[in-house]
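**Student:** the following block contains a protein sequence and its predicted model.
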Amino acid sequence: MIIPTFDDMLAAHERARPYIHRTPVLTSSYVNTLAGCEIFFKCENFQKAGAFKVRGASNAVFGLSDAEAKNGVCTHSSGNHALSLSYAAGRRGIPCNVVMPRTAPEAKKAAVRGYGGTITECEPSTSSREEVFAQVQEQTGGNFVHPYNDPRVIAGQGTCSRELLEQMEDFGGELDMVVAPIGGGGMISGTCLTLSNLAPKVQVIAAEPEQADDAYRSFKAGHIIADDAPETVADGLKVPLKDLTWHFVKNHVSDILTASDPEIVDAMKLIWQRMKIVMEPSSAVPLATILKNKDIFAGKRVGVIITGGNVDLAKLPWL
């Protein structure tokens, strides 16, 4: 297991910088009053390809040697990593083959194809995803860029928190906590990597759907517990932790909080209404957990990473 270092994150930021946005940090006095704390939203829904995952994907793709890149890249993903890797591969001019669940949002599938990626569909379970992917990789010979259990990807995701800390200078002070969604744990791992080096006093809290709470149960049990095919509105958070992301979770995460699907949808709708920000359900989980656990966050300065905005507008969860 290769654990990415702080220097890897710094190198990733320089490598990916031409291909990513420095996304804004936004606030809402209404939401602050409702939550009883000050929330600073790092808006990765405004990122290239509509999600934070373009950070890790760009670092991985542009870190390949010409020999490593000759057969392109391949991966499996429920959506945002697939379209982010397709985006990065397109910028480098190499093929990208992705395995996606047949139930993945059509908006994400369309984005993959729009960036030049080739999709092979699988059943909506971890076992089917990995089985079909093994066939695709054998056929294409592409360099495997895992959606989260990859040191290159984690180093890239860590650049988001680096920017957030720098941008907090415009808001008059430091953070007490950073809350981000957790599925496989790529963003949380990158957040832990950066904050443990730059701001070790800042608590990292992971937010997870109740209906896909394997990370929460793993955290409480002290070892990885993996669900194969959980069902939740937060489609980007259905995958289990792996050894590399578990390393960061067990060593650096302060707590994992959960929210129900109705609470997630309510938080998503609230941000759409009050801040005019399009976020996908997975991105609403942190705010849902804050509103559910106000005593934990009372009076604190809280960074929240809005991880993506790739929503299927024909299937909004409150319709």
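**Tutor:** Cool, got the structure.
**Student:** use CA for all of it now, contacts and neighbours both
**Tutor:** Noted.
**Student:** what sits against Val99?
**Tutor:** Residues near Val99 by C-alpha atoms under 8 Å, 6 or more residues apart in numbering: 75-77, 82, 119-122, 129, 132-133, 136.
**Student:** nope, Ser127 is what I was after
**Tutor:** Ser127 makes contacts with Asp228, as judged by C-alpha under 8 Å, 6+ apart.
**Student:** relative to Phe52, how far out is it?
**Tutor:** Look at Ser127 and Phe52: by C-alpha to C-alpha, to the nearest Å, they are 25 Å apart.
**Student:** second structure follows, compare the two:
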Amino acid sequence: MSDIEMIRAARARIAGNLRRTPLLSAPALDAIAGRRVLLKAECLQVTGSFKARGGWSAVSAIAPEVRARGVIAFSSGNHAQGVAHAAREHGVPAVILMPQDAPKAKIDGTRALGAEVVLFDRERDDRDAMGAALAEERGLTLIKPFDDALVVAGQGTLGLELAEQANEHGVTSAEVLVCCGGGGLSSGVALALEAEAPGLRVRTCEPEGFDDVARSLAAGEIRRNDRLSGSICDAIVTPQPGNLTFPILRRLCGPGLAVSEDEVLRAMALAFRHLRVVIEPGGAVSLAAALFRPEALTGETAIAVATGGNVDAALYARALSTLE
């Protein structure tokens, strides 16, 4: 189980290797939301997403003699690139299983980082069995995308940064909106804020139709999604919250939020227009909630974590067209 000491240890391992991403604002976004909106631009992180944190935390903690045999991960793209980057920097092999419908930008980006990419069909292939066979055959260490204590600890380093930045901006009370798939980032940030900025509360954000975390929080027990594909928010489409992450979410987070794909596309466009940052759909869900769910929020400030910026050109053009 991850805790604040694991998060602080992960930050020490990460120091000097990844970026301290900025906290941005724009009066036009405040006007739309009806409150102050701050954007934690993790889309500017190394590899284009927060997943670089969890990847580095996990890879750097493996015993050197074990790490030398290589690592394996399952991902639609951002975790893939995070693990591939950490593996490359540590000089070890990486094998990444990616769904065939993952954005081309993410597949290409993972290969460019030196990883061996194995594609699978989300609906027909048994990803876990494929990964287990490869791991056993080659002696690879599996790094899970969210239900892994070291990965959660790495994601929690974002929360430590955010606590410091909120203090620099004079913010002691706010809702922190976090794009949520399996809950690795949300739970890590919640643990960090509990220790360092208890006036900041995490709210999970998901696309409509794939809001398993929101429904699980409302029910008090894990609920699954009916579908595993079919959303533009590929980065946060997961079957259900993690067994490790959900107890943390249930203890520390407020009610979950869900937004439509149209709202996500508009949020992407508004981030470009007013902040000049590129956010992918799964990374813009939090900003969409801040802008278009004002009645569900409390207080004068909302902090949205823009979790990634790895988006195909055609989809981004579709988002920008909403400005016309």
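**Tutor:** Thanks, I have it. What you are looking at is a predicted structure, and each value in this text was computed from that prediction instead of being measured.
**Student:** give me the TM-score for these two chains.
**Tutor:** Superposed pair, TM-score by TM-score structural alignment, normalised by the length of the first structure: 0.95. Supporting alignment: 317 aligned residues with a C-alpha RMSD of 1.6 Å.
**Student:** map Glu42 of the second structure across to the first structure for me.
**Tutor:** Aligned against the first structure by TM-score structural alignment, Glu42 of the second structure finds its counterpart in Glu44.
**Student:** oh sorry, the question was meant for Ser25 of the second structure
**Tutor:** Per TM-score structural alignment, the equivalent position to Ser25 of the second structure in the first structure is Thr27.
**Student:** can you tell me the closest non-neighbouring residue to its match?
**Tutor:** Of all residues not flanking Thr27 of the first structure in the chain, Phe40 sits nearest, at 5.3 Å (C-alpha to C-alpha, 6 or more residues apart in numbering).
**Student:** post-alignment, the one helix or strand the one you found maps to versus the second structure, mean distance?
**Tutor:** Taking DSSP states H and E as the criterion, Phe40 of the first structure maps to strand 38-43. For strand 38-43 of the first structure, the mean deviation from the second structure after alignment is 1.0 Å (mean C-alpha distance after the TM-score superposition for the first structure).
**Student:** for that strand, give me every contacting residue.
**Tutor:** By C-alpha under 8 Å, 6+ apart, the residues outside strand 38-43 of the first structure that reach it are 23-28, 31-32, 164, 299-308.
**Student:** again, but for stretch 281-298 of the second structure
**Tutor:** 29, 32-34, 37, 39, 43, 175, 177-179, 204-207, 232-236, 257-259, 263-268, 302-309, 311.
**Student:** rewinding a little: give me the neighbour count for the match of Glu42 of the second structure.
**Tutor:** The number of residues packed near Glu44 of the first structure is 26, by other C-alpha atoms under 10 Å.
**Student:** all helices of the stretch 1-150 of the second structure, in order?
**Tutor:** Applying DSSP state H, counting those that start in this stretch to the stretch 1-150 of the second structure gives helices spanning 4-14, 27-33, 51-61, 64-67, 78-90, 104-112, 127-138, 149-168.
**Student:** the third one against the first structure, how far on average?
**Tutor:** In the superposition with the first structure, the average deviation recorded for helix 51-61 of the second structure is 0.8 Å (mean C-alpha distance after the TM-score superposition for the first structure).
**Student:** how about the strands in the stretch 101-250 of the first structure?
**Tutor:** 118-122, 143-144, 177-181, 203-209 (DSSP state E, counting those that start in this stretch).
**Student:** so can I have CSV of those strands showing distance to Ala69 of the first structure?
**Tutor:** Below are those laid out as CSV (distance: least, C-alpha to C-alpha, whole Å):
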stretch, distance to Ala69 of the first structure
strand 118-122, 16
strand 143-144, 7
strand 177-181, 31
strand 203-209, 34
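**Student:** residues near Ala67 of the first structure, how many?
**Tutor:** By other C-alpha under 10 Å, neighbour count at Ala67 of the first structure equals 8.
**Student:** that one maps to what in the second structure?
**Tutor:** Counting by TM-score structural alignment, Ala67 of the first structure lines up with Glu65 in the second structure.
**Student:** for Gly54 of the second structure, see how far away its match is.
**Tutor:** Distance, Glu65 of the second structure to Gly54 of the second structure, by C-alpha to C-alpha: 20 Å.
**Student:** same deal with Arg20 of the second structure?
**Tutor:** Between Arg20 of the second structure and Gly54 of the second structure the computed distance is 14 Å (C-alpha to C-alpha).
**Student:** what about the two, which has more around it?
**Tutor:** Shown here are Arg20 of the second structure and Gly54; by other C-alpha under 10 Å, Gly54 has more neighbours (33 against 17).
**Student:** list the contacts of that one.
**Tutor:** 82-83, 150-155.
**Student:** looking at the first structure, which of these hold up?
**Tutor:** Shared with the first structure under both residues aligned by TM-score structural alignment, their matches' C-alpha atoms under 8 Å, the contacts from the contacts of Gly54 of the second structure are 150-155.
**Student:** looking at neighbours, which among these is most surrounded?
**Tutor:** Highest neighbour count within these, by other C-alpha under 10 Å: Val152, with 35 neighbours.
**Student:** for the aligned partner of that residue in the first structure, what are its contacts?
**Tutor:** Taking TM-score structural alignment, the alignment pairs Val152 of the second structure with Ile154 from the first structure. Contact analysis of Ile154 of the first structure by C-alpha under 8 Å, 6+ apart lists 4, 56, 148, 186-187, 189-190.
**Student:** 6 Å - rerun?
**Tutor:** Going by C-alpha atoms under 6 Å, 6 or more residues apart in numbering, Ile154 of the first structure touches 186, 190.
**Student:** and the one 3 residues further on, by the same measure?
**Tutor:** Under the criterion of C-alpha under 6 Å, 6+ apart, the neighbours of Gln157 of the first structure are 55-56, 187, 190.
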